[in-house]
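Asks: after the sequence you'll find the predicted model.
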Amino acid sequence: MAHLNRKAAQRMMQAEGMDALLILSAEGFAHATGAAPGVATMWRREGAVAVLVPADPDQPETVVISDLFAANLRRDSHIRDIRESPIWVEAMTIEAPDLDGDLSVLGDLWDGPRRPVGNRRPETFDPAITYGHLRDALAEKGLRAGRVGVELSAVAANGIDALTAALAPTTLTDGTHVARQLRAMKSPEEIALLRSAVEVAEVGISAVRDAISVGVARSDLAAVWSATVAKAGAGRPMTGQWEYISVGADPWGGDAIAAPGDLVKVDVGCLMRGYTSDSGRTFVVGQPRRLQAEMHAALMTGFRAGFDLLHPGTPLSEVHRATQSAIRGRGLGGYSRGHFGHSLGTGPGSEEWPFISADADTRIESGMVLAFETPIYVTGVGGMIIEDQVEITDNGPVSMNRLTHDLVAC
């Protein structure tokens, strides 16, 4: 299912004077089409796939995808204007083959209508073929002389000239911010996936908490996490999981063995159809010492101050300012962190734009899902984190998490 909101896209493009948006990243492709972009995107080079989204929502989108994944796109996406680009993989389809026949049964396929011209396949993929399809689509939509916003964050510096030349006389402008904003606004289906991911992750966090004891190794806790979420995620569209679990005084240490008084930081996530959750809690082996308790209390003060500001219309920079000021005011006077959270989605990592940072020029909008966090890492004491996954509604923030934020003694 595609999640790109055409009405919102129209509003954003009209505000920027754009006639269309050209999406080139793998995650942007999945968001706009509801289908997998295919293996040719593994190198994250421009031209492997493309989605052309006209500003006019009554004009259909155009998709360019590799011939190997075109059938899947036709099955999974609402988009019907699909154009194919050959990749390196030799693949074909034969209906009702005679398995007792000889190789001549394949002969007619070499010259089939969907084979590469001259039956020659590229080393990986050929961006020029993708750009040719886009040039044709722009002409058919009457946009060859138009202004197209391009997801330039997905274009290498040495690739922009070829793209510009191929689509001339179309005027290309940077549409990265529009593509990012569209992905930051989550559909109900995306929110449901992220909520499901949190539910499974919290089952895993609880299992890790229950397994904490003197003598347990970091690798043991990681194994408990992995096994638990695999079981809890059975029957759901779970596509992966990740963990940053640390044990003991070194937040960046290896396979540490838990000793009395050690901190255990659990920063983890599960993926549902590629959408990742991100949650964090901190535990202590036995009762916390005064320094540990006061550090956690400072983080909790900052968490509450920032969380209360997660309302539509609030600048993300203001959330950062309030969070950091509250933490510093509770005794961590020199505390400094570049961001206190981020959006979530289907990117190559667990963090997506926009970030809750001092320099952010973005305001919170209803429909966003943000991971909001207040961590600290002190070698000699250990790692600490408080992190919730938060849905932004018209009425303010709603946490998807249920576990206590307390520094829990195990």
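Replies: Cool, got the structure.

Asks: hey, let's count contacts and neighbours off CA atoms from now on
Replies: Fine.

Asks: summarise which helices and strands the lengthiest helix in the chain is packed against.
Replies: Secondary structure of the chain read by DSSP state H shows that its longest helix is helix 188-211. Packing partners of helix 188-211 (3 or more C-alpha pairs under 8 Å, 6 or more residues apart in numbering; DSSP states H and E): helix 218-232, strand 263-272, strand 275-276, strand 279-284.

Asks: between helix 218-232 and that helix, find me the angle.
Replies: 140 degrees (axes from the mean of the first three to the mean of the last three C-alpha atoms, to 10 degrees).

Asks: nearest residue to Ala154 other than its sequence neighbours?
Replies: Distances taken as C-alpha to C-alpha, 6 or more residues apart in numbering place Ser25 nearest to Ala154, at 5.4 Å, with adjacent residues excluded.

Asks: dropping in the other structure now:
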Amino acid sequence: MRHERVLRDARRAGVDALIVLAPANTYYVSGFRAITYSRPVLVVVSEQPVLIIPELEESHARLRSAIRTIRTYSDMALGGLTGKSTSQLAIDLTVDVMRDLGLRGKRVGFEPTSFTVDGHAYLSQAWGEPLVPVKGLVERQRTVKDEEELHLIRVGCELAEHGMRVEVDDSVPGATEVEIMARGNAAMLEVAARRFPDLHITSGSRPVSGEKAVLPHSIPSGRRLRRGDVVIHGTGCVVEGYYSEDERTIFVGSPTSEQRRLFDVMVRAQQAAIDAIRPGVKCKEIDRAARGVIEQAGCGPQFTHRTGHGIGIDIHEAPYFSASDETVLQPGMVMSVEPGIYVDGVGGFRHSDTIIVAESGADVLTKFPKTLAELVVP
């Protein structure tokens, strides 16, 4: 059980129990994922773990949670009478749980980056004993995926390929970004409903074109594609809470010589990074492999972000293919590989693939074509 591994590592960190609050972490530890976290969800990880949820989520939690002891709080009657916020009501119940678990006088850890300043102050006052900040413990566990997690990510990547095919084929002059997005999402969800009816799946698509393609992060709009546009397509699905990522740069009509050159540099940089991936290599070495190709081509200043990131319950999670990340790659890690080049007036150029770190190297899950000849829409 995951909570047992978290407790083992918590004890190694010098605490007897750990209060988990970050939504991705509570889902990872318990198996319960709320639709919204406006009302806090917490897990007290101890020898007898307890899931703490708002009352309205109880039926859902009992269906999904691997933690069988569930305690609930309500913001309906009590909150109105006491004037307390939902966060304070959740913390009050957490303190009651900690007392019931016999944690008085013991070292209790908490996630310092998940609590607000007010929330931490309220918890500290309500508990009345020192709490120990324990940073990144669950996040580190999440970096290596088990077979169930890998299956969900593979499903998401398979669905992303269907969306990408439709979006690329529909990228013709006059089509709007949001029309293309809608058709890509529909394609992914149609296949999801047919092939994976028992899985909870949402889709995400974000084609951006023209002047917006030079923005590493942008949002589709009603802009109509024009001949000569560079378009960056991004597709993916969230399958039982696990993300996937598939991105391709395409051209509406024939690219210019400079666009061809930058596209070629980007493709070579991405392949250099993929070729460098294997267990035992540090994340920063993968960034160095991609960045070296781009810098050698004179485009270093136009590569403004890291080469990739972990993918799982969060779309961006540790570790990172960045110049400073010393994390050593292990089998079962899932990463994006996405070096990019962005030049005003010319275009943005970025492919992104989701890969699994395998014993033999990178297992690339997103297999949509990458060559220039396959990504020009006449």
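Replies: All right, it came through fine. Please read all numbers here as calculations on a predicted model, not as lab measurements.

Asks: just to revisit the earlier point, could you tell me where the longest helix of the first structure falls in the second structure?
Replies: Counting by TM-score structural alignment, helix 188-211 of the first structure lines up with residues 147-170 of the second structure.

Asks: contact partners of the matching stretch?
Replies: 180-181, 183-189, 191-192, 205, 207, 233-240, 242-246, 250, 312, 332, 354, 365-368, 375, 377 (C-alpha atoms under 8 Å, 6 or more residues apart in numbering).

Asks: mind giving me the PyMOL command for buried ones among the residues you listed?
Replies: Entered in PyMOL, the line below selects the buried ones among the contacts of stretch 147-170 of the second structure, by 16 or more other C-alpha atoms under 10 Å:
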select buried, resi 180+181+183+184+185+186+187+188+189+192+205+207+233+234+235+236+237+238+239+240+242+243+244+245+246+250+312+332+354+365+366+368+375+377
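
Asks: for the residue sitting furthest away from the middle of the second structure, give its distance to Leu89 of the second structure.
Replies: The C-alpha centroid of the second structure is most remote from Leu81, which lies 39.1 Å away (C-alpha atoms, centre = their mean). Between Leu81 of the second structure and Leu89 of the second structure the distance is 12 Å, computed by C-alpha to C-alpha, to the nearest Å.

Asks: spit out the contact partners of Thr116 of the second structure.
Replies: Here Thr116 of the second structure is in contact with no residues (criterion: C-alpha under 8 Å, 6+ apart).

Asks: aligned partner of it in the first structure?
Replies: By TM-score structural alignment, Thr116 of the second structure lines up with Ala156.

Asks: tell me which helix or strand that match sits in.
Replies: Using DSSP states H and E, Ala156 of the first structure maps to neither a helix nor a strand.

Asks: ok, now Phe349 of the second structure?
Replies: Per DSSP H and E: strand 347-350 holds Phe349 of the second structure.

Asks: whatever helix or strand comes next after that strand vs the first structure, average distance?
Replies: The helix or strand immediately downstream of strand 347-350 of the second structure is strand 353-358, counting by DSSP H and E. Here the mean offset of strand 353-358 of the second structure against the first structure after fitting is 1.3 Å, by mean C-alpha distance after the TM-score superposition for the first structure.

Asks: return the list of helices and strands in contact with strand 353-358 of the second structure.
Replies: The criterion is 3+ C-alpha pairs under 8 Å, 6+ apart, and the helices and strands that strand 353-358 of the second structure contacts are strand 246-252, strand 334-337, strand 361-364.

Asks: just give me how far whichever helix or strand comes after the first one sits from the chain centre.
Replies: Read that as strand 246-252 of the second structure. Moving toward the C-terminus from strand 246-252 of the second structure, the first helix or strand encountered (DSSP H and E) is helix 257-276. Offset of helix 257-276 of the second structure from its chain centre (C-alpha atoms, centre = their mean, to the nearest Å): 24 Å.

Asks: tilt between whichever helix or strand comes after helix 257-276 of the second structure and helix 257-276?
Replies: Per DSSP H and E, helix 257-276 of the second structure leads on to helix 283-296 as the next helix or strand towards the C-terminus. Relative orientation of helix 283-296 of the second structure versus helix 257-276 (the same axes, to 10 degrees): 160 degrees.

Asks: helix 283-296 of the second structure packs against which elements?
Replies: Looks like helix 283-296 of the second structure contacts helix 257-276, strand 317-321 (3+ C-alpha pairs under 8 Å, 6+ apart).

Asks: can I get the ones you listed in a markdown table including distance to Val97 of the second structure?
Replies: Converted to a markdown table, these look like this (distance: least, C-alpha to C-alpha, whole Å):
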| stretch | distance to Val97 of the second structure |
| --- | --- |
| helix 257-276 | 47 |
| strand 317-321 | 30 |
